[in-house]
Each structure stands twice: as structure tokens, then as C-alpha cells.
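*Asks:* no FASTA, just this:
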């Protein structure tokens, strides 16, 4: 693969992810809905909740990694390998969980709808397509996958602490008031298992496809 072609795809992915995040941030600042928010709290609380969403974090990771690769598609290193697998797997889980669990709860229009489509559909599709087409690979190993698990596990632990402290959770399936603590534990285990399964699948694909760029 021509490195210039890879740069363009990585740049496009990074720009679209960044634009999606900026659009959603502007909507949060204006008091618009994030998921389902009938009575928006103060600005600082809205901003704090904004960065708590796994969707926001996974899109931000895609943006950062893609823009780094846009400067050098052959860039490598232990930290980048961990970030790369985390971004690919995280954005995949974002799309899957949104489609299966969250989409039926939403009724959005206007810019809210655009932000939702960009964050949960456009960026995941673009990120996966760019990874499959441009790589870089081979890059994924079990060590990188193991370290990448630190992020989702830490996120789950942090969200549960936020729930205990404030009563708020970003997603209904993590709310013990709705699911019970047993249901929340099952959801946490399921998300962790899904992350590991997708990562293992990504490693298999990474090893079988042709090296790029």
C-alpha cells in the first residue's frame, strides 16, 4: 500500500471522529440531550458526564490514533499498539452495544441525530474500514491486547463509583435501580468478555491479512 494513500485514510478517519466529538460537545454545552436527558444539569456537570461516555472515549481514541498514523502510517511502539487495538475494539463495541441496546431508547432529530449517526455509525464503519485497508499490521499481540483491557475495566469501575456517589450512569444497563446489582455485574462481565472476544478476533485478522503499509 502506498503510504500516501494510508495517510489520507487515517486523516479522514481522524477528522471525521474529531468533527463528531466537537458537534456532540457543542450540543452538550448548549444543553441538548446526551442519550436521554429530560432535565439537563449545569454546564460543569454536563461536561463531566460527556467525558464519561464510552462512546466519547472510544471516538476520541480513534481520533488521536488516526491522526498520529496520518503523520506516519508506519508508526509503531508498545503504547501505540495498545492504543490501536483499544481504538479498533472500543469503537466496534460502541457500534454493537448502541445498535443492540441503546438505539431503541433514542428519539433524536436535527443535529442530535447527526451527532448520533456520526459517533455510533459513521466513525465505527470508517475506523474499521481504514484499519482493514491500511493497517498498520501486523501489530496486534496478546501483550497489547492485555494492556488494552485496562481501559474498559477501569471505565466500568469508575462508572460504578460515579453511580454510588451521584446516582447517575451513562447507560441504562449499568443502572442497578433498573437492572439490580446482579444485572449490572452480568452486564459488566458481558462487556469485558465482548471486548476480549473482539480483540482476539482482531488479532486473528491482523495476522492473516497482508502486511501494510
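*Replies:* Ah, there it is. The structure displayed is predicted, hence computed values, not measured ones.

*Asks:* from here on, contacts and neighbour counts on C-alpha atoms
*Replies:* Fine.

*Asks:* Thought residue 94 was touching residue 58, still the case?
*Replies:* Yes - assessed by CA atoms under 8 Å, residue 58 is found in contact with residue 94 at 7.3 Å.

*Asks:* of these two, who's got more company?
*Replies:* residue 58 (24 against 20; other CA atoms under 10 Å).

*Asks:* List the contacts of the more buried one.
*Replies:* 87, 90, 91, 94 (CA atoms under 8 Å, 6 or more residues apart in numbering).

*Asks:* if we go to 10 Å?
*Replies:* By CA atoms under 10 Å, 6 or more residues apart in numbering, the residues touching residue 58 are 17, 86-94, 119, 123-124, 152.

*Asks:* Let me have those in CSV, adding secondary structure as columns.
*Replies:* Formatted as CSV, those follow (DSSP: H, G, I helix; E, B strand; the rest coil):
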residue, secondary structure
17, helix
86, helix
87, helix
88, helix
89, helix
90, helix
91, helix
92, helix
93, helix
94, helix
119, helix
123, helix
124, helix
152, helix
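
*Asks:* Distance of residue 185 relative to residue 193?
*Replies:* 12 Å (CA to CA, to the nearest Å).

*Asks:* related to what we said a few turns ago, now for residue 58 and residue 94: what residues contact both?
*Replies:* In contact with both residue 58 and residue 94: 119, 124, using CA under 10 Å, 6+ apart.

*Asks:* So which residues of this protein form helices?
*Replies:* 3-29, 43-52, 54-71, 78-97, 110-117, 123-134, 142-148, 150-166, 176-208 (DSSP state H).

*Asks:* tell me the centre residue of the protein?
*Replies:* The centroid of the chain falls nearest to residue 58 when counting by CA atoms, centre = their mean (2.2 Å).

*Asks:* hold the first one in mind and look at this next one:
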């Protein structure tokens, strides 16, 4: 019989894996081939989707391919702190800035709740319950900023070509480059600060329970 912790890991991995494909199906359903191709690019241009896919992979790999390099990477405190940072900010930004702007119904409501609420909370609880292998290095905070930075560059390039932006606060056509770039800087600071919090927690946890620690993770 599997332990409660093992069952918990299976459950949250399944839930995390459900959100992105459900959202994708809703986006391309009943679209023409060309329109579906455009929607597919837009689908992978949402930070929420990319972050949820990363979380789903990090939760699933240790269960289905525990000996793989990715599974070993995903179990380290550094990557887990970075993913927790992305999910935490995704949830906070959505619920404070975006949720009031639309009212999803039916399956869209289900998908929305999984992506912006259930998966972030589940992953943060998993980090709290299991921690990770070894205390994360402080440099992880700087490394964690690379992914959002690349996303920002892609968003600006893609938006310049298509005039489509995934989020209102990144809409250059309406806000202009100065305001959007300032928002990106502010969010970069937020990513770094939240990452530092998760890193600090991982280091405290490693000191409290040294027997569960591994060498410092990158």
C-alpha cells in the first residue's frame, strides 16, 4: 500500500497535468486549421501555461522516470524554489489583477481554477511538505529570473509582429514601451524577492532536518 505522501504526489501530479491540455482543447476547439495554429502559438505564449507545464513535468518525472536527469533536477531545492516562485506570482497576479476582468463558465472555469489556483497551491504545499534535495543556493534567485526575462522578450517580439499580447499590463499597443518595460522591471524584482524567500525556507529546512539534505543544489 502506498503511503499518504506517495498518494498525495500522484494526486497533485495528475491535477497539474490536467490543466494545460484542458485549456488547449478549449482554445482550439471548433477552430479552422490556420486559426488553430495561431491559437497554438498563443497558448504557449502565456506565462501561466508555461509555468503549469513546468510544474506538471517536475511533479510527474520523479514518479514515472525517477532515474532520469530531469527527475533528479526537479527534486532539487533550487529548481523547486524557482517553480514555486513562478506559480506563486502567477496566482497572485491573476487573482489581484486579472480575475475581475472575465467570468469563465463551465469547463473554462474548471481549467481556470486548476491553472491559477489548484496547481499553484498544490505545488507550494508539496514544497512545504517535502522540501527538496539540499538547501538551494542564493544564486538560484538570479537564475530564476532568466525564465521570466526570456518570456518578456518573446512577448514583446511576438506582440510587435502580431499586435497580440497575453496580458493587459504587457500590451505595448495600449500602454507604450516605457510603461511596459517599467512593469517588467518591477516584476523582475518581485520574482527575485519571492525566490529569495523560498530559498531561505529551503535553507532553514535543511538545517532543521539535516539528515534529509543533499549537497547544495544549483
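*Replies:* Yep, it's here. Nothing here was measured: the structure is a model prediction, and the numbers come from that model.

*Asks:* Once they're superposed, what TM-score comes out?
*Replies:* TM-score for the superposed chains, counting by TM-score structural alignment, normalised by the length of the first structure: 0.85, backed by 202 aligned residues with a CA RMSD of 2.5 Å.

*Asks:* so which of the helices of the first structure comes closest to residue 104 of the first structure?
*Replies:* helix 78-97 (11.2 Å; CA to CA).

*Asks:* returning to that earlier point: of residue 185 and residue 193 of the first structure, who's got more company?
*Replies:* The neighbour comparison of residue 185 of the first structure against residue 193 (other CA under 10 Å) goes to residue 185, with 15 against 12.

*Asks:* quick one: buried residues of stretch 34-42 of the second structure?
*Replies:* Neighbour-count burial for stretch 34-42 of the second structure, with 16 or more other CA atoms under 10 Å as criterion, is recorded at 36, 39, 42.

*Asks:* Now tabulate the contacts of residue 58 of the first structure in JSON lines and tack on distance to residue 213 of the first structure.
*Replies:* Formatted as JSON lines, those follow (distance: CA to CA, whole Å):
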{"residue": "17", "distance to residue 213 of the first structure": "22"}
{"residue": "86", "distance to residue 213 of the first structure": "20"}
{"residue": "87", "distance to residue 213 of the first structure": "19"}
{"residue": "88", "distance to residue 213 of the first structure": "17"}
{"residue": "89", "distance to residue 213 of the first structure": "20"}
{"residue": "90", "distance to residue 213 of the first structure": "23"}
{"residue": "91", "distance to residue 213 of the first structure": "22"}
{"residue": "92", "distance to residue 213 of the first structure": "22"}
{"residue": "93", "distance to residue 213 of the first structure": "26"}
{"residue": "94", "distance to residue 213 of the first structure": "27"}
{"residue": "119", "distance to residue 213 of the first structure": "27"}
{"residue": "123", "distance to residue 213 of the first structure": "21"}
{"residue": "124", "distance to residue 213 of the first structure": "21"}
{"residue": "152", "distance to residue 213 of the first structure": "29"}
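
*Asks:* Relative to residue 159 of the first structure, which of those residues is nearest.
*Replies:* Distances from residue 159 of the first structure to those, taken as CA to CA, are shortest for residue 152 (10.4 Å).

*Asks:* sorry, back to before: show me what the residue nearest to the centre of the first structure lines up with in the second structure.
*Replies:* In the second structure, the residue matched to residue 58 of the first structure (TM-score structural alignment) is residue 51.

*Asks:* do the same with residue 179 of the first structure
*Replies:* Matched to the second structure by TM-score structural alignment, residue 179 of the first structure sits across from residue 175.

*Asks:* still on that earlier bit, need the helices of the first structure in a markdown table (columns: distance to residue 104 of the first structure).
*Replies:* Converted to a markdown table, these look like this (distance: least, CA to CA, whole Å):
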| stretch | distance to residue 104 of the first structure |
| --- | --- |
| helix 3-29 | 20 |
| helix 43-52 | 21 |
| helix 54-71 | 16 |
| helix 78-97 | 11 |
| helix 110-117 | 13 |
| helix 123-134 | 19 |
| helix 142-148 | 29 |
| helix 150-166 | 22 |
| helix 176-208 | 16 |
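
*Asks:* thinking residue 39 of the second structure is in contact with residue 30, fair?
*Replies:* No - the pair residue 39 of the second structure and residue 30 does not pass the contact test of CA atoms under 10 Å, sitting 11.5 Å apart.

*Asks:* circling back: quick one, which of the helices of the first structure gets closest to residue 103 of the first structure.
*Replies:* Taking the helices of the first structure one by one with CA to CA, helix 78-97 is closest: 8.7 Å.
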